[in-house]
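Chemist: Got a sequence here, can you build the structure:
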Amino acid sequence: MGERERERAAAARDEVAEADQAAVRAVGLTRSYGRAAPVRALRGVDAEFARGGFTAVMGPSGSGKSTLLHCLAGLERPDGGRVFLGGRELGGLSERELTRLRARALGFVFQEFHLLPSLDVQENITLGRRLAGLPPDPAWLDDLTASLGLAGRLRHRPGELSGGQRQRVAVARALAHRPDVVFADEPTGNLDSRSGAGVLGALRDAAAEHGRTVVMVTHDPVAAAFADRVLLLRDGRVAGELADPTPDTVLARIVRLESS
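Modeler: Sure, this is the predicted structure:
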């Protein structure tokens, strides 16, 4: 092996080792849409998400927030760059392998609840676990539903619940299989402030008390203040980050970002 090949091999080992320290890591992500007049949603994004951390991803409309989340979660393949889940690169996985990885290692909470109306709360929560072929875990289900205030609602159907309760069911479903990472895309967008606070508190507890990594896209400075840090995007690029956010500091950074 020549000197250049040894340097490349060492760099590759260092990169994998560094990726292994983070729950999720993006390296040089690019993503465009359309051919005639392509829209560049991501323009070389580098970002790390620590194990057990809660990160809010924010930025103006069209900054690439949801595209970044979808690429990190393996829901979309980037045009360029790499995504690591722990030390495993997603780019080399087949669609079948990606599906299996998402089912076992990742949890998802979206603005829409995506609950099955014909199933009760308990069946909705455990559906993903059953589809992934994982055995039941009654003790974890009891702890999870109790912490989310759902213990008395397990036999109710989604149509019998408020919007906040339905979103807490969605959070419980995302956590039921003990995923390494939970991705949340505007999870409080359809909720009032009180219901939203309950959902955000559950996501914060998932990180702080259960060691899950949470990556949440939001446009709301109050929601972002529940996170440990805020990652800011603008025009498909990382535009900075904010540690220990408060609603006021987040709002000030967003205003500055949009006016610069």
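
Chemist: make it CA atoms for all contacts and neighbour counts henceforth
Modeler: Fine.

Chemist: which residues in this structure form helices?
Modeler: Taking DSSP state H as the criterion, the chain contains helices spanning 3-21, 65-72, 95-105, 121-131, 138-147, 163-175, 193-208, 221-224, 247-259.

Chemist: Deepest-packed of those helices, please.
Modeler: Greatest average neighbour count among the helices of the chain goes to helix 163-175 (a mean of 25), per mean count of other Cα atoms under 10 Å.

Chemist: ok, Arg35 - how many residues close by?
Modeler: 7 (other Cα atoms under 10 Å).

Chemist: What residues does it make contact with?
Modeler: By Cα atoms under 8 Å, 6 or more residues apart in numbering, no residues touch Arg35.

Chemist: now do Arg155
Modeler: With Cα under 8 Å, 6+ apart, Arg155 has these contacts: 120-122.

Chemist: Export the helices of the chain as a markdown table, with columns for distance to Arg234.
Modeler: Formatted as a markdown table, the helices of the chain follow (distance: least, Cα to Cα, whole Å):
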| stretch | distance to Arg234 |
| --- | --- |
| helix 3-21 | 24 |
| helix 65-72 | 9 |
| helix 95-105 | 28 |
| helix 121-131 | 34 |
| helix 138-147 | 36 |
| helix 163-175 | 28 |
| helix 193-208 | 24 |
| helix 221-224 | 16 |
| helix 247-259 | 8 |
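
Chemist: Stretch 174-183 spans what distance, first to last residue?
Modeler: Stretch 174-183 has its terminal residues 9 Å apart, counting by Cα to Cα, to the nearest Å.

Chemist: picking up where we left off before, can you check which of the helices of the chain gets nearest to Val83?
Modeler: helix 65-72 (6.2 Å; Cα to Cα).

Chemist: could you say what helices and strands that closest one packs with?
Modeler: strand 22-33, strand 39-50, strand 181-185, strand 213-217 (3 or more Cα pairs under 8 Å, 6 or more residues apart in numbering; DSSP states H and E).

Chemist: of all these, which lies closest to Gly128?
Modeler: Between the helices and strands packed on helix 65-72, strand 181-185 lies closest to Gly128; by Cα to Cα that is 13.7 Å.

Chemist: Run the chain-centre distance for that closest one.
Modeler: 2 Å (Cα atoms, centre = their mean, to the nearest Å).

Chemist: Go through it and flag the buried ones.
Modeler: Neighbour counts over strand 181-185 (16 or more other Cα atoms under 10 Å) mark 181-185 as buried.

Chemist: what's in contact with that strand?
Modeler: 23, 66, 69, 73, 105-111, 174-175, 212-218.

Chemist: let's see this one next to it:
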Amino acid sequence: MTLQVLGLTKTYVGEALPVHALRGVDVAFPRGGFTAVMGPSGSGKSTFLHCAAGLERPDSGTVLVEGRDITRLSERELTQVRARAFGFVFQSFNLLPMLDAEENITIGQSLAGLTPDHAWRKELVRSLGLESRLRHRPAELSGGQQQRVAVARALVHRPSVLFADEPTGNLDSRAGAGVLGALRRAASEHGQTIVMVTHDPVAASRADRVLFLRDGGIEGELSDPVPETVLEWIRHLESV
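Modeler: Now for the predicted structure:
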């Protein structure tokens, strides 16, 4: 397994009572798999993603990346893992406004001291339909184009795992479909492991499976999802 979490727990101190965001979560993510994570507000899905991605430390449990437990690493070591093994796509595009699209795609790789693969970058840019937009700055790009630049930035160093947090949340349906298609190809054609938090049943249906979280635990799993079956699960979670 590329990514595996075991017994993951996380509790926050609330105003009155502690909030148990994660309650012993166990799940594995295979290489080349595309998993969507869904659940009601407060279910723990964003906390789960942040802990699995090394952006936040769990209270207890293990996060294995290619067999290495990242919860035991120092902050410096963890930063190196995030830069080399992980890619990130968020709802906000997080592009640097003073850089053009190509510079935004490559800056993370440069800062991490990684050797660029020019052939792969060219193929990535082509597959994302960005060839004619590389010299444009973010303000000159549409929302969908900006998010595709963010996807290219996340994939250009060939990460083991790409984490996406509501990547289509700020996009219209057409632009969102383009981003989801890019994530789908990253998994199916290039063997990247994709973990995507979403509230959108259509977005979730592009994944191989959907994990449903409720009250900090995994409530269920759906393989080969379609929007209708995802909606049924969401209604079930909201009615319990």
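
Chemist: Make CSV out of the contacts of Arg155 of the first structure and add distance to Met58 of the first structure.
Modeler: Below are the contacts of Arg155 of the first structure laid out as CSV (distance: Cα to Cα, whole Å):
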residue, distance to Met58 of the first structure
Asp120, 34
Val121, 31
Gln122, 33
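
Chemist: Can I get the helices and strands packed on helix 65-72 of the first structure in JSON lines including distance to Ala9 of the first structure?
Modeler: As requested, these are arranged in JSON lines below (distance: least, Cα to Cα, whole Å):
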{"stretch": "strand 22-33", "distance to Ala9 of the first structure": "17"}
{"stretch": "strand 39-50", "distance to Ala9 of the first structure": "21"}
{"stretch": "strand 181-185", "distance to Ala9 of the first structure": "29"}
{"stretch": "strand 213-217", "distance to Ala9 of the first structure": "29"}
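
Chemist: picking that back up, figure out which of the helices of the first structure is closest to Leu29 of the first structure.
Modeler: Across the helices of the first structure, closest to Leu29 of the first structure is helix 65-72 (Cα to Cα), at 8.2 Å.

Chemist: what's the closest one aligned against in the second structure?
Modeler: Under TM-score structural alignment, the counterpart of helix 65-72 of the first structure in the second structure spans residues 45-52.

Chemist: Need the counterpart of Leu134 of the second structure in the first structure.
Modeler: Counting by TM-score structural alignment, Leu134 of the second structure corresponds to Leu154 in the first structure.

Chemist: State the distance from its match to Asp228 of the first structure.
Modeler: Taking Cα to Cα, one finds Leu154 of the first structure at 31 Å from Asp228 of the first structure.

Chemist: do the same with Thr145 of the first structure
Modeler: Thr145 of the first structure is 24 Å from Asp228 of the first structure, by Cα to Cα.

Chemist: How about Leu101 of the first structure?
Modeler: 26 Å.

Chemist: same question, Gln111 of the first structure
Modeler: Distance, Gln111 of the first structure to Asp228 of the first structure, by Cα to Cα: 21 Å.

Chemist: Same drill for the two, tell me which one is more crowded.
Modeler: Just comparing Gln111 of the first structure and Asp228: by other Cα under 10 Å the higher neighbour count belongs to Asp228, 20 against 15.

Chemist: from what I can see that one touches Thr246, true?
Modeler: No. Judged on Cα atoms under 8 Å, Asp228 of the first structure makes no contact with Thr246 at a distance of 9.8 Å.

Chemist: For the contacts of Arg155 of the first structure, which pairs are in contact in the second structure too?
Modeler: Retained in the second structure: 120-122, out of these (criterion both residues aligned by TM-score structural alignment, their matches' Cα atoms under 8 Å).

Chemist: quick one on the thing from earlier: what lies in contact with the match of helix 65-72 of the first structure?
Modeler: By Cα under 8 Å, 6+ apart, stretch 45-52 of the second structure touches 5, 10, 21-22, 37-39, 56-58, 63, 163, 165, 195, 197, 213, 216.

Chemist: Onto which residues of the second structure does stretch 208-224 of the first structure map?
Modeler: Under TM-score structural alignment, the match for stretch 208-224 of the first structure is residues 188-204.

Chemist: Cys4 of the second structure and Gly67 of the second structure, how far apart?
Modeler: You called it Cys, but residue 4 of the second structure is Gln. For Gln4 of the second structure relative to Gly67 of the second structure (Cα to Cα), the value is 8 Å.

Chemist: Settle it for me: which of those two has more neighbours?
Modeler: Using other Cα under 10 Å as the criterion, Gln4 of the second structure and Gly67 rank with Gln4 on top: 19 against 11.

Chemist: so who does the equivalent of the more buried one over in the first structure touch?
Modeler: Using TM-score structural alignment, the partner of Gln4 of the second structure in the first structure is Arg25. Counting by Cα under 8 Å, 6+ apart, Arg25 of the first structure makes contact with 19, 46-49, 72, 83-86.

Chemist: likewise Ala204 of the second structure?
Modeler: Ala204 of the second structure neighbours (Cα under 8 Å, 6+ apart): 36-37, 198, 210, 225-227, 230.

Chemist: List the residues that contact Thr115 of the second structure.
Modeler: Counting by Cα under 8 Å, 6+ apart, Thr115 of the second structure has contacts Gln109.

Chemist: From Asp143 of the first structure, how far out is the equivalent of it over in the first structure?
Modeler: In the first structure, the residue paired with Thr115 of the second structure is Pro135, using TM-score structural alignment. Computed as Cα to Cα, the Pro135 of the first structure to Asp143 of the first structure distance reads 17 Å.

Chemist: gap between Ala205 of the second structure and Lys10 of the second structure?
Modeler: Small correction: residue 205 of the second structure is Ser, not Ala. Taken as Cα to Cα, the span from Ser205 of the second structure to Lys10 of the second structure is 28 Å.

Chemist: what's the answer for Ser223 of the second structure, then?
Modeler: Distance, Ser223 of the second structure to Lys10 of the second structure, using Cα to Cα: 27 Å.

Chemist: more neighbours, those two?
Modeler: Lys10 (22 against 13).

Chemist: Quick check: that one touching Thr62?
Modeler: No. If you go by Cα under 8 Å, Lys10 of the second structure and Thr62 don't touch, sitting 11.9 Å apart.

Chemist: before we move on, back to that, mark which of the contacts of strand 181-185 of the first structure are buried, thanks.
Modeler: Using 16+ other Cα under 10 Å, the buried ones in the contacts of strand 181-185 of the first structure are 23, 66, 69, 73, 106-110, 174-175, 212-218.
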